[in-house]
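Q: Predicted model and sequence below, questions to follow.
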Amino acid sequence: MATTASVSKQRTVGGSFLLEEHKLDNVFTPEDFNEDQQMVAKLAEDFANNEIVPMIERIEHKEWDVTRELLKKASEAGLTNADVPAEYGGSEMDKVSSALIADHIAKSGSFSVSYGAHSGIGTLPIVYFGTEDQKKKYLPRLASGELIGAYALSESTSGSDAMNPRTKAVLAADGKHYVLNGEKMWITNANFADLYIVFAKVDGEKFTAFIVEKTFPGFSVGAEEKKLGIRGSSTAPLILNDCQVPVENLLGEIGKGHIIAFNILNIGRFKLGAACVGGARNILSHTIAYAKQRKAFGKVIADFGLIREKLAQIVAGIYTGEAMVYRTVGMMDVALGEVEKGGAEESKETRKAIEEYAVECSIIKVWASEMLDMAVDETVQVYGGYGFVEEYPAERAYRDSRVNRIFEGTNEINRMIITGFLMKRAISGQLPLLPAIKKVMDEVMAGPSTDEIEGALAAERTIVGNAKKVGLLVAGAASQKYMQDLVNQQEVMGAIADIIIEAFAMESAVLRTQKLIESKGEKEAEVATALTQIYIAGAIGRVEASAKKVMAAVAEGDMLRTQLMILRRLVKHEPVNVIALQQHAAQKVLEADKYAF
């Protein structure tokens, strides 16, 4: 089932959202899904409800045959091979459809993880970096679910520092195979996968990827880990003891394993973000159902304001998360649409198109994983004592959620990527960040502007524009203070990233709602407007707090006072009635019994 992207034809530069306003016609939102994409979403939703949900208890009890059978069924439906070319047995969907599957299949944290490891990071290295022989040999069997894939990068001493593994690969004397020695840790699908993408250093120096089959001599799987959450997914170490890997199973180029790792992780990050949004939508349905039947003080707790506040915050998070994920994946599809199919440089150009949005992918991963943690935490609170009881869904969702801030590069690493990647692009001239920083500094020193934004969401658009200016202002101040040493100032880099993340989140929600207002009118977009205002009301406070953290670190005395004065001017806004907005949003989902936007 191939799908085609229904997106704007104008390509967007990755990271440019911080420097310019993106035209509405170039912004892809959930309201832009075409018929094929809507059908894919329904297919994934139906599969999850009909096939996965009835098996959750068996999945949680580590019945690996159940997970394997579900992955095979999902493959037959075209759900696990969305990114595999049709010529190798895949369904070859656009990236929006691929994200929709990850989003709507996320009814079980454990299965979602197994699915992602197989269909994403376990298969895509061969799709994008495999030789023709490797693709013909492995992709049809991975696409059909005959083989289950896994990805082995982390080690006990190199989790976040993944480029420095101890696992070594040495070419055997006969020149026909490599001998791998080492141990990989925390490998998803370890105990039931058939094929592993394993990273090792050739001769202890050159970081390289290999395709390793479980039947290769010297390969074994260690004991299953006893985990806090996602207990129904397999997580175990891989033991490579003189493991013999044929030379034809070397993946990519010797010494270029980092290119594979980074590119595949970018895809893993936006899919993880989509899954987190889907997970929040799923747990919201349980929360609504419980709040409507649980009684206290003579009425259902769904009638209480503080319960409605929790529901509204979760809903605003889902709405904003959808806007962020599909905006990013829409940009990616436009870029991929420009790649010449069948051309000699197709794989290379495809990788470049995906890498273009590395910052946005990291933003989605960080933001969505933390949004889901907020959602499940509030769900436990709504359930009260029952939130701690295993037979209720809140307890498992709470445990399962926590790992998302560690997966696909920790959120700390991703925050470093966000700021570091943007600064690197600025220095190289790929992104005019430095002139933009200078322009903002000149503007703020010149005094308040008399220009006012008019039209729908004028106040919110002003807040978003000023949040971007805050980001540029603190990035400029930090660059002046630390110059080349900025990369070593992790707390400052992290705080700058937090501002950038919130700017992207706020703007994505605003742009989505603007498009809704244009197409359906302000009345029809009333709840969407409320959700946007709810999110922005909290986000601008977080922007201010992060900016103060940076300013206090890079300035003192009169300079600090001047910067704080400018900050106050930029974040100044008239507060909205968040309580009324939350009541309105909560009433909408309580009437629908689910997220209904």
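A: Thanks, I have the structure now.
Q: Only C-alpha atoms from now on, for both contacts and neighbour counts.
A: Fine.
Q: Make sure Glu183 is indeed in a helix.
A: No - using DSSP: H, G, I helix; E, B strand; the rest coil, the secondary structure at Glu183 is strand, not a helix.
Q: Give me the spatial nearest neighbour of it, chain neighbours excluded.
A: Closest residue in space to Glu183, ignoring its immediate chain neighbours: Ile239 at 4.7 Å, by C-alpha to C-alpha, 6 or more residues apart in numbering.
Q: tally of neighbours for the one you found?
A: If you count neighbours by other C-alpha atoms under 10 Å, Ile239 ends up with 19.
Q: Tell me which residues touch it, please.
A: Taking C-alpha atoms under 8 Å, 6 or more residues apart in numbering, we find Ile239 in contact with 181-184, 218-222.
Q: which one among those gets closest to Gln38?
A: Nearest to Gln38 among the contacts of Ile239, counting by C-alpha to C-alpha, is Lys184 at 39.0 Å.
Q: quick one: Phe47 is in a helix?
A: Yes - the assignment for Phe47, made by three-state DSSP, places it in a helix.
Q: For stretch 124-134, which residues meet the burial criterion?
A: Buried residues in stretch 124-134, counted by 16 or more other C-alpha atoms under 10 Å: 124-131, 134.
Q: again with stretch 237-244
A: 237-240, 242-244.
Q: How about stretch 193-210?
A: Under 16+ other C-alpha under 10 Å, the buried positions of stretch 193-210 are 193-202, 206-210.
Q: Please report how far Ala503 lies from Ser479.
A: 20 Å (C-alpha to C-alpha, to the nearest Å).
Q: higher neighbour count, those two?
A: Set Ala503 next to Ser479 and count neighbours by other C-alpha under 10 Å: Ala503 wins out with 26 against 17.
Q: what's Ala74 in contact with, if anything?
A: 47, 80.
Q: surely Lys184 meets Thr157?
A: No - Lys184 is not in contact with Thr157 according to C-alpha atoms under 8 Å; the separation is 9.8 Å.
Q: So between these two, which is more surrounded?
A: Lys184 (28 against 13).
Q: Check it against this one:
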Amino acid sequence: MSTTKKDILRGGQFLVKETNCEDVFTPEDFSEEQRMMRDSAKEFVDRELWAHWERFEKKDYAFTEECMRKAGELGLLGVAVPEAYGGLGMGFVSTMLVCDYISGATGSFSTAFGAHTGIGTMPITLYGNEEQKSKYVPKLASGEWFGAYCLTEPGAGSDANSGKTKAVLSDDGSHYLISGQKMWISNAGFCNLFIVFARIEDDKNITGFIVENDPSNGISLGDEEKKLGIHSSSTRQVFFSNTKVPVENMLSERGNGFKIAMNALNVGRIKLAAACLDAQRRIIDEATKYANERIQFKTPIMNFGAIKAKIAEMATNAYADESACYRAAKNIEDRIAIRQEEGNSHQEAELKGVEEYAIECSILKVAVSEDVQNCTDEGIQIFGGMGFSADTPMESAWRDARISRIYEGTNEINRMLSIGMLIKKAMKGHVDLLNPAMKVADELTGIPSFDTPDYSALFSMEKELIGKLKKVFLMVAGAAIQKYGPQLEEHQQLLLAASDILIEIYMAESTILRTEKNAKRNGEDSQKVQIAMAQLYLYNAVDTITQKAKEGIVSFAEGDEQRMMLMGLKRFTKYPTHPNIVELRKCIADSVAKENGYHFS
């Protein structure tokens, strides 16, 4: 069936339109080729990385480079690169899959891999001209060369367009002279090529350049940074002093650098979420094995309810994260296919396809990076004193996870971006927020229905509750926009609260839809534990949404308006029948314990 005949929601529309479970992609939908790709990446990680995780803690940068070359030999660095430039030319879901499973063993390698395949290679693939792509991309896809991305400066972090690095055109017009300082540059110690952003004259926006790493051309490096985690990820400052760059190495057009940087971050955000998935699975595996083997008070600690609760929550969050990541990845892949069918080039189709789901990319970056941090923290707790020891991988996993909440845009920036982008889409008419928000406002003053719903079908109650949670967002966001208008962006704490509501809706709905789809095709009995995880995640999401919505309401509403909105919140978050959370956690934990690890992928 042609992709154009499928009813694919646009980015952000999940909030105002219902999604059928048949229309979401799940990890259970992987093709045979994708399963083989997953197994190949996992085998590489088990053999080359996980077995030597201690080396990554000893700042063995040469070992990281060696492993990257091996990944290149296996074709793992070129999964997203078109075949014409030496890559495998695989779809977006497959690139997510490899990023997922190759990133589980160590944050050091995961960072090197992401920096090279994503922001090191992708800008040339998507913005380079034919000559640039032919010259550089095959070397990057094979691992003959490695790439790095020079955007951040001492005075330009989240405000990326404020960089001071200058590019001055030579008198004869043949090259630019680049001068400036970049910091926190991953792969700087062994890369062959930099993507560098600099400002030409007094341009409003920065410009991108492809710069070969030649120390004799005014390029010098600072010492390796001393970091909390990702110890064997080469991270150094890069200094440019009148570095000559041929004019033909300008990437895209003059002043287009900020756009390149922002679109690279969109892709980087969803790929970062994928890169946090297998880390969670492996932590759950290790924690479960330890809990099954550790005897205290004459019984394995896995038998204690406190440990069961931790394992259940860890597994549930990992399951939800998988569900949401691959749902969004397939939406992006389908949108790319639609654009190609309409005659767009590969470059334009991929750029616009990812940009369409920038809201979901930010949601996933925040949710999954925070889940992996919580997972590693609970992993340490289950190990107890041994978890605090550097002799077990829990301690290093916790430190490595911490950076994921910072790079690709801090989680605070991404929270505010998700709301800001949603409002912009609404103003452009891409997502109709106004009419649904008005209906919710009318509903607050209306008489609630006292009909007894039929909850006999699987997830009928949960899906109705998801619909009401969407009304919570529309109620809070609609009233806030009406009150503050264009000044809403100045109320950051309110935006953060609204974003948390948006995040929980997307994650909970994705989890339920995945489970419903698999229950329909395999039978509910086969999904007993997955159903428990979907119900547990939703229960936690309702708690979070209730807290954040109340925080938002009392921050801007007063008097009768406040009372009405709080009553609406209570109505929209009310469970018809509360699930037994203790039993749900026990069901999940017992299943994980029996299989001695996470087994839902």
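A: Received, thanks. Since the model is a prediction, treat every value here as computed from it, not as a measurement.
Q: what TM-score do we get after superposing?
A: Here the TM-score for the pair of chains, by TM-score structural alignment, normalised by the length of the first structure, is 0.97; 594 aligned residues with a C-alpha RMSD of 1.7 Å.
Q: before we move on, the earlier item: need the three-state assignment for the residue nearest to Glu183 of the first structure.
A: On the three-state scheme (three-state DSSP), Ile239 of the first structure is labelled strand.
Q: Over to the one 4 residues further on?
A: Here Cys243 of the first structure is strand, with the state taken from three-state DSSP.
Q: Give me the nearest residue to it, chain neighbours excluded.
A: Per C-alpha to C-alpha, 6+ apart, closest to Cys243 of the first structure is Gly218, 3.8 Å.
Q: And for Thr106 of the second structure?
A: That would be Trp53: by C-alpha to C-alpha, 6+ apart, it lies 6.7 Å from Thr106 of the second structure.
Q: out of the contacts of Ile239 of the first structure, which one sits closest to Ala545 of the first structure?
A: Closest to Ala545 of the first structure, out of all of those and judged by C-alpha to C-alpha, is Lys184, at 39.5 Å.
Q: The second structure: which residue goes with that closest one?
A: Here Lys184 of the first structure is matched to Lys182 in the second structure, going by TM-score structural alignment.
Q: Contacts only, for its match.
A: 150-154, 237-239.
Q: separation between it and Leu151 of the second structure?
A: Lys182 of the second structure sits 7 Å away from Leu151 of the second structure when distances are taken as C-alpha to C-alpha.
Q: before we move on, what about Val440 of the second structure?
A: Distance of Val440 of the second structure to Leu151 of the second structure, given as C-alpha to C-alpha: 43 Å.
Q: repeat for Tyr127 of the second structure
A: From Tyr127 of the second structure to Leu151 of the second structure the distance is 16 Å (C-alpha to C-alpha).
Q: Also Thr243 of the second structure?
A: 16 Å.
Q: before we move on, back to that, what's the residue nearest to Thr106 of the second structure aligned with over in the first structure?
A: So Trp53 of the second structure corresponds to Ile56, using TM-score structural alignment.
Q: That match against Ala106, yeah?
A: No - here Ile56 of the first structure lies out of contact with Ala106, judged by C-alpha under 8 Å, at a distance of 11.8 Å.
Q: Who has more neighbours out of these two?
A: Looking at Ile56 of the first structure and Ala106 with other C-alpha under 10 Å, you find the greater number of neighbours at Ala106, namely 29 against 19.
Q: Could I get the contacting residues of the more buried one?
A: By C-alpha under 8 Å, 6+ apart, the contact list for Ala106 of the first structure reads 48, 112, 275-276, 278-279, 282.
Q: Next: Asp100 of the second structure.
A: 271, 274-278.
Q: Over to Val576 of the first structure?
A: Val576 of the first structure neighbours (C-alpha under 8 Å, 6+ apart): 533, 537.
Q: Now do the SS call for it.
A: Applying three-state DSSP to Val576 of the first structure yields a three-state assignment of coil.
Q: To which residue of the second structure is it aligned?
A: By TM-score structural alignment, Val576 of the first structure lines up with Pro579.
Q: likewise Leu511 of the first structure?
A: Using TM-score structural alignment, Leu511 of the first structure pairs with Leu513 in the second structure.
Q: Would you confirm that that match contacts Val24?
A: Yes - here Leu513 of the second structure reaches Val24: they are 7.1 Å apart, a contact under C-alpha under 8 Å.
Q: And those two? Which one has more around it.
A: Leu513 (25 against 20).
Q: Which residue is the nearest non-sequential neighbour of the more buried one?
A: Cys21 (4.7 Å).
Q: How about Glu224 of the second structure?
A: Arg236 (5.0 Å).
Q: what's that neighbour in contact with, if anything?
A: 183-189, 221-225.
Q: want to try a markdown table for those, with secondary structure, neighbour count and distance to Gln547 of the second structure as columns?
A: Listed next are these as a markdown table, based on DSSP: H, G, I helix; E, B strand; the rest coil; neighbours: other C-alpha atoms under 10 Å; distance: C-alpha to C-alpha, whole Å:
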| residue | secondary structure | neighbour count | distance to Gln547 of the second structure |
| --- | --- | --- | --- |
| Met183 | strand | 22 | 38 |
| Trp184 | strand | 21 | 36 |
| Ile185 | strand | 24 | 38 |
| Ser186 | strand | 25 | 38 |
| Asn187 | coil | 28 | 41 |
| Ala188 | coil | 27 | 43 |
| Gly189 | coil | 21 | 46 |
| Leu221 | strand | 18 | 47 |
| Gly222 | coil | 14 | 46 |
| Asp223 | coil | 11 | 45 |
| Glu224 | coil | 19 | 43 |
| Glu225 | coil | 15 | 39 |
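Q: Isn't Val376 of the first structure up against Pro393?
A: No - using C-alpha under 8 Å, Val376 of the first structure is not in contact with Pro393, being 9.8 Å away.
Q: Show me whatever sits in contact with both of these two.
A: What both Val376 of the first structure and Pro393 touch, as defined by C-alpha under 8 Å, 6+ apart, is the set Ile283.
Q: Aligned counterpart of Leu147 of the first structure in the second structure, please.
A: Aligned partner of Leu147 of the first structure by TM-score structural alignment: Trp145.
Q: who are the neighbours in contact with its match?
A: So Trp145 of the second structure contacts 139, 191-193 (C-alpha under 8 Å, 6+ apart).
Q: same check, this time on Asp285 of the second structure
A: Applying C-alpha under 8 Å, 6+ apart, the residues near Asp285 of the second structure are 596-598.
Q: Any chance of JSON lines for these, columns distance to Glu489 of the second structure?
A: Shown next, in JSON lines, are the contacts of Asp285 of the second structure (distance: C-alpha to C-alpha, whole Å):
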{"residue": "Asn596", "distance to Glu489 of the second structure": "47"}
{"residue": "Gly597", "distance to Glu489 of the second structure": "44"}
{"residue": "Tyr598", "distance to Glu489 of the second structure": "41"}
